[in-house]
Structures are given as structure tokens and as C-alpha cells.
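[1] When you get a sec, could you give me coordinates for this:
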Amino acid sequence: MSEHVDAELEKAREALADARILNENDGSTAGVVNRVYYAAFHAAQAVLSERGNLPEDEDHVPSHFAEDVVMVEEIPMEEAQFLNSMRAYRKKADYEHETVELDLDAKIVRAERFVDEMTDFC
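    Alright, predicted model coming up:
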């Protein structure tokens, strides 16, 4: 595993820890959603990096992950769907004025599974 892959996985774990802390201490929904998304984002970025595919732009990570990893490897499509759904929730939480209603505990658990599975693929 390369240094860059290790760094991405570490960022994923840090984001998960942040999400847990925010959620346990009544942090904002937007803050928890942001950290859950970035946990998944960095784990996906680690898998892409391991395969020599570094998207130029952050916005391209979910599509590259779906096209270059999920479609080619034995990673279930639900993983790409989770990453994309969390990206949409993050954008809604960050940029729209309506409240995002989610089971944050479930999203954190799901992100933990995502990070663990992507670590295994690295």
C-alpha cells in the first residue's frame, strides 16, 4: 500500500471519528453528514489511488469510483450508491435551507462498513 493510499485511509478514519463525536455531542446534522460523506470519499479515493486513478477534481471521485472500480471489480454497486447518496445529502445539508432528515447513527455505521470494505480492497 502506498503512502498516499495510507493517508487517504487515515483521513477516512479521522472523518468517521469526527462524525461519531459530533453525533454523540449533539453536533449539527450538516456537520455529521459532512464527516460521513468525507469518510466514504477518502476511502473511495484510496481505492482509486491504489489503482493509479487519481481524479483531477473532487467532484469526479464518485463517478470514477463507480465506473473504474465498481464496474470492473467485485465491489457491489450499493457501495457506489452509498457514496453518491452521501454526496447528495452533504450538498443538501451544506447548501440548501431545508433540514436533512436522516438516521445519523445508521449512516455512521454504514460509513464504517464502507471504510472497512474499501480498506480490504486496497
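
[2] CA atoms for contacts and neighbours, from now on please.
    Noted.

[3] Which residues are in contact with the closest residue in space to M86 that isn't next to it in sequence?
    Distances taken as CA to CA, 6 or more residues apart in numbering place Y37 nearest to M86, at 5.2 Å, with adjacent residues excluded. Listed by CA atoms under 8 Å, 6 or more residues apart in numbering, the contact set of Y37 reads 83, 86-87, 90, 111.

[4] quick one: which of those residues is nearest N23?
    Comparing the contacts of Y37 against N23 with CA to CA picks out A111 as the nearest, at 13.5 Å.

[5] to compare against the first, here's another:
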Amino acid sequence: MRAVKDQADDMLQQGCRMKFDKSQSIHTKLKMVESILSDDEIRTIRWIKENYDGGRIPLNHARICPQQDEGSLDCGAFVMYYMDRMAKEEKMPNKVTKAQIMKFKAQIFKKFAEHKQSWNSAN
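    Predicted coordinates for the structure are as follows:
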């Protein structure tokens, strides 16, 4: 816990964080660069410092972990689906089908498209 708060203090004091430079890195050697903290990142770091005590977030070990269909390249959507179910404390299926992921992606797209600040809104 102390290390997390120390790292947060360092980032806030320096006003930046380290991140991987995708354009200059190769799989055998990763290059790190400084990135200026955005206002959202600063607010998030401050919130974590003020609210996270190292013990209030329960850790649950999943005995059954759903798997994607073989050959699926939708790992991002799969992880979002999994995290959404976890956050809602819903039962996890043993296997996640392509149809389930497609339905979930459609729901996410609909939320973005209908949001008041989406690309198709007047504001």
C-alpha cells in the first residue's frame, strides 16, 4: 500500500507518468517516455490516494473462468463483457459464445450512439 501512495505522490509532484512509447519500442526492448498527466488522471490519482486503503476492495477468486471461442480476435470486447458481469455480480457462464459478445458489443454501441454527448448529438 505504501508503494502505491508513494508512486501517486511522485506522479502528482512531477505532473507526469511513465508510459510505453509504441512507436519506438520493439518486442525485445520497450522504451518508456514521460507523459503529462491530464486533469482526469490527476483527479483519479487523488481519489485513489484519498480512498484506497489497501484492504477495502474484496478479492474474489473465480473457480470457473469463461473462455472465448477458439479463433476469436475480440479479446477487448470479451474482457469488457467479463468485467461488466463481474461488476453486476452476475453468474459467469463457462463458455462465452460469439453471439453473446456480438449482443454485448451492440449494447455498448447503442449506449455510445444514444449518449447526449455522442458524435451525432447537437451539443
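
[6] tm score of chain vs chain?
    Once superposed, the chains reach a TM-score of 0.25 (TM-score structural alignment, normalised by the length of structure 1), with 48 aligned residues with a CA RMSD of 4.3 Å.

[7] and the next element down the chain from the helix or strand where the residue nearest to M86 of structure 1 lies?
    Assigned by DSSP states H and E, Y37 of structure 1 falls within helix 29-50. Next in sequence after helix 29-50 of structure 1, counting helices and strands by DSSP H and E, comes helix 61-64.

[8] Show me what the helix or strand hosting A111 of structure 1 is packed against.
    Counting by DSSP H and E, the element that carries A111 of structure 1 is helix 104-121. Applying 3 or more CA pairs under 8 Å, 6 or more residues apart in numbering; DSSP states H and E, we find helix 104-121 of structure 1 packed against helix 3-24, helix 29-50.

[9] If you count neighbours, what's buried in the first one?
    Think helix 3-24 of structure 1. Buried residues in helix 3-24 of structure 1, counted by 16 or more other CA atoms under 10 Å: 5-6, 8-20, 22-23.

[10] Helices of structure 2, start to end?
    2-14, 39-51, 75-87, 98-114 (DSSP state H).

[11] so which of the ones you listed gets nearest M32 of structure 2?
    M32 of structure 2 lies closest, by CA to CA, to one member of the helices of structure 2: helix 2-14, at 14.8 Å.

[12] Give me the contacts around that closest one.
    17, 42, 45-46, 49.

[13] And that helix, what's buried?
    Result for helix 2-14 of structure 2 [16+ other CA under 10 Å]: buried residues 5, 8, 11-12.

[14] again, but for stretch 109-117 of structure 1
    Buried residues in stretch 109-117 of structure 1, counting neighbours by 16+ other CA under 10 Å, are found at 110-112, 114-116.

[15] one step back: of the contacts of helix 2-14 of structure 2, select the buried ones using a ChimeraX command.
    In ChimeraX syntax, the buried subset of these is picked out as below (16+ other CA under 10 Å):
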select :17,42,45,49
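
[16] Many thanks, I have nothing further to ask.
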